[in-house]
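Engineer: With the sequence up front, the predicted model follows.
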Amino acid sequence: MKIAIGNDHAGPEYKAAIVKILEAKGYEVVNYGTDTFESVDYPDFGHKVAMDVETKNADFGVVICGSGNGIAITANKHQGVRCALCWIKEIAILARQHNDANVISIPARFVAIQQAVEMVEAFLSTDFEGGRHANRVNKIACS
């Protein structure tokens, strides 16, 4: 499975921890994020991750910024991308089960690194339930 990951200056440590765990589990990871704390613009990285998911060059995406909001808004501009801002593992699970989210957004300034890793692991190991949720997910996209 291929995962695209991108982050701004709030998330280099988070990205490093997440990438380490994903690669240890055998995932192929494409890194679009910055590795420094020098200020950068989150849309530059959010668009790259979302484009990979939109074009099916990646199965899932992980985006990280300070609040998680800006980069999630950026990712959600892409057709077929359903980016969920998550702050606890249970929200990450529900984002997959009920919303078929394919990108998880991590708010680096509001969760611990270990918590972020656990959310990503739960997100990637949870399946979409379909059923009644499929009708709702199908109504999300604009034509």
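Structural biologist: Here it is on my side, so go on.
Engineer: CA only for contacts and neighbour counts going forward, please
Structural biologist: Fine.
Engineer: which helices and strands does the helix or strand encompassing Thr74 pack with?
Structural biologist: The secondary structure element spanning Thr74 is helix 69-75 (assigned by DSSP states H and E). In terms of contacts (3 or more CA pairs under 8 Å, 6 or more residues apart in numbering; DSSP states H and E), helix 69-75 is packed against helix 42-54, strand 60-65, strand 83-85, strand 103-107.
Engineer: Flag every buried residue along stretch 56-72.
Structural biologist: Using 16 or more other CA atoms under 10 Å as the test for burial, stretch 56-72 gives 58-72.
Engineer: re earlier: with Val29 as the reference, name the closest of the helices and strands packed on helix 69-75.
Structural biologist: strand 60-65 (9.4 Å; CA to CA).
Engineer: structure B:
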Amino acid sequence: MKIAIGNDHAGTDYKFAIVNFLQEQGHTIVNYGTDTLDSVDYPDFVHPVATDVENGNVDLGIIICGSGNGVAITANKHQKVRAALCWIKEIAELARQHNNANVISIPARYTSIPQAIEMVRIFISTPFEGGRHENRVNKIPIKC
């Protein structure tokens, strides 16, 4: 699977751990995130992830900031992007099963690195259930 990842300074350590995990699993990673702890503006690192997801250049996206909210809001401005803010593994699973989310947003200040890796593992391995959920997802407008 090809996965894009983007992060701000709050998510740098998380990104390195997640990338290492994903590469060990044989996934290809496109890294748009900062590699330092210096303060940066998260939209600069999220827009490229969302654009890749939107254009079908990657299968899924991962975005990380302190609260997970800023990156999710930014990503969800893109057509065809359904970014889900996840803080526990059960939410990550439901985001894929019921919402067909294609980007996971991780709040680095409110989860541990092991929790984040477990959420990513579940997110990338859980299929969309379709059925009644597909009807609902199809009602999410692309343009308002």
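Structural biologist: Alright, I've got the coordinates. Since this is a predicted model, take the numbers as computed values, not measurements.
Engineer: TM-score of the superposed pair?
Structural biologist: Scored against TM-score structural alignment, normalised by the length of the first structure, the superposed chains reach a TM-score of 0.99; 143 aligned residues with a CA RMSD of 0.6 Å.
Engineer: which one of the helices and strands packed on helix 69-75 of the first structure lies closest to Lys15 of the first structure?
Structural biologist: That would be strand 60-65 among those, by CA to CA, at 7.6 Å.
Engineer: mean distance, the closest one to its aligned residues in the second structure?
Structural biologist: Superposing on the second structure places strand 60-65 of the first structure at an average distance of 0.1 Å from its equivalents, by mean CA distance after the TM-score superposition for the first structure.
Engineer: what would the helices and strands packed on helix 69-75 of the first structure look like in a markdown table with distance to Lys2 of the first structure?
Structural biologist: Putting those into a markdown table (distance: least, CA to CA, whole Å) gives the following:
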| stretch | distance to Lys2 of the first structure |
| --- | --- |
| helix 42-54 | 10 |
| strand 60-65 | 7 |
| strand 83-85 | 16 |
| strand 103-107 | 12 |
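Engineer: Among these, which comes closest to Ala116 of the first structure?
Structural biologist: Of all those, the one in closest proximity to Ala116 of the first structure, counting by CA to CA, is strand 103-107 (6.6 Å).
Engineer: just how off-centre is that closest one within its chain?
Structural biologist: Averaged C-alpha coordinates place strand 103-107 of the first structure at 4 Å from its chain's average position (CA atoms, centre = their mean, to the nearest Å).
Engineer: Next, work out how far apart the residue lying closest to Ala101 of the first structure once chain neighbours are set aside and Ala122 of the first structure are.
Structural biologist: Distances taken as CA to CA, 6 or more residues apart in numbering put Arg82 closest to Ala101 of the first structure, at 4.7 Å, once the chain neighbours are dropped. With distances defined as CA to CA, to the nearest Å, the gap from Arg82 of the first structure to Ala122 of the first structure amounts to 16 Å.
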